[in-house]
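**Student:** Okay, here's the prediction I keep looking at, along with the sequence it came from:
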Amino acid sequence: MEPKRSRSDLMPGFGVTSERSSHPLEKVGRFRIEGELVVIYLEGVGSFLVKKVQVVSVVLGLCDEIIRDRVEGEVGVMSLSDSGRGLRKGILGEQYVGLVQRVKRVLEGKEGKWAVFGVTE
């Protein structure tokens, strides 16, 4: 019977290295539920509103919804990512995302807020 060989025996000179690249997402704010509204707080930018029922529609993949500022002006759009795992927000020409899994937990009352990440290129 032949002795068992390790991976390093099978691939001489092969080494595994890992490089850490900069993450394309940066935490820039948070979401909270206030009554029947979801409020998006963005550091240095302001706060924006979406009705809770509208966020549910987006999470379910039914439609995209308008994001408004505090005086009801349209400032962007909320949509579901192609994978269905992220909640995208285009606000004032910038792109932001949050995890759908966390959004659901907040909508269910299991958590109080969730993070908003800015998409950096």
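**Tutor:** Arrived safely, thanks for sending. Residues are numbered from 1 along each chain as shown.

**Student:** Every contact and neighbour count from this point should use C-alpha atoms.
**Tutor:** Will do.

**Student:** residue ranges of the helices in the protein, please?
**Tutor:** 7-10, 52-59, 100-107 (DSSP state H).

**Student:** Make JSON lines out of those and add distance to Lys113 and mean neighbour count.
**Tutor:** Below are the helices of the chain laid out as JSON lines (distance: least, Cα to Cα, whole Å; neighbours: other Cα atoms under 10 Å):
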{"stretch": "helix 7-10", "distance to Lys113": "46", "mean neighbour count": "10"}
{"stretch": "helix 52-59", "distance to Lys113": "13", "mean neighbour count": "18"}
{"stretch": "helix 100-107", "distance to Lys113": "6", "mean neighbour count": "18"}
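
**Student:** what about versus this one:
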Amino acid sequence: MSRSLEKVGRFRMEGEMIVIYLDGIGSFQVGKSQVISFLLRLGEEVIRDRDGGAVGMMSLSGSGRGVKMMIKERLYVAPVRRVKRVLEGKEKKGAVFGVK
């Protein structure tokens, strides 16, 4: 089964937060330290809106190459490599893709 991906937003570091911008939906955030712990396979992380309310979960894909973000009942993905490069400050931002 093949799924198609469509670029629907981006993410970037803002202070100690990773902020996820989804076109037409809004922005969401996850703490930098939480993202690092989940990249080390220490579990899933909660994605929050700007007011701090939980809106979804972030987890690793089965292959470990993708970051899965379930936000408001929709699945989004970003490449783990790009997330790490943004965390390390080597890149300013990365793409977020919607899964169809």
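**Tutor:** Received, thanks. Computed from a predicted model, the values in this text were never measured in an experiment.

**Student:** of all the helices of structure 1, which lies closest to Gly93 of structure 1?
**Tutor:** Taking Cα to Cα, helix 52-59 is the member of those nearest to Gly93 of structure 1, at 19.6 Å.

**Student:** Give me the distance between stretch 96-115 of structure 1 and the centre of its chain.
**Tutor:** How far stretch 96-115 of structure 1 lies from its chain's middle: 9 Å, per Cα atoms, centre = their mean, to the nearest Å.

**Student:** got the contact list for the residue nearest to the spatial centre of structure 1?
**Tutor:** Closest residue to the average C-alpha location of structure 1: Gly98 at 1.8 Å, with Cα atoms, centre = their mean. The contact partners of Gly98 of structure 1, taken as Cα atoms under 8 Å, 6 or more residues apart in numbering, are 86-88, 114-117.

**Student:** mapped onto structure 2, which of the residues you listed hold?
**Tutor:** Retained in structure 2 (both residues aligned by TM-score structural alignment, their matches' Cα atoms under 8 Å) from those: 86-88, 114-117.

**Student:** ok, these vs Gly73 of structure 1, which is closest?
**Tutor:** Arg88 (19.1 Å).

**Student:** That closest one matches what in structure 2?
**Tutor:** The alignment partner of Arg88 of structure 1 in structure 2, by TM-score structural alignment, is Lys68.

**Student:** For its match, grab the count of nearby residues.
**Tutor:** Counted with other Cα atoms under 10 Å, the neighbours of Lys68 of structure 2 add up to 23.

**Student:** quick one: it and Val80 touch, right?
**Tutor:** No: using Cα atoms under 8 Å, Lys68 of structure 2 makes no contact with Val80, being 9.4 Å away.

**Student:** Could you report the separation of the equivalent of Val71 of structure 1 over in structure 2 from Phe28 of structure 2?
**Tutor:** By TM-score structural alignment, Val71 of structure 1 lines up with Asp51 in structure 2. Counting by Cα to Cα, to the nearest Å, the gap from Asp51 of structure 2 to Phe28 of structure 2 is 9 Å.

**Student:** Count the neighbours of the aligned partner of Phe117 of structure 1 in structure 2 for me.
**Tutor:** Here Phe117 of structure 1 is matched to Phe97 in structure 2, going by TM-score structural alignment. Counted with other Cα under 10 Å, residues neighbouring Phe97 of structure 2 total 21.
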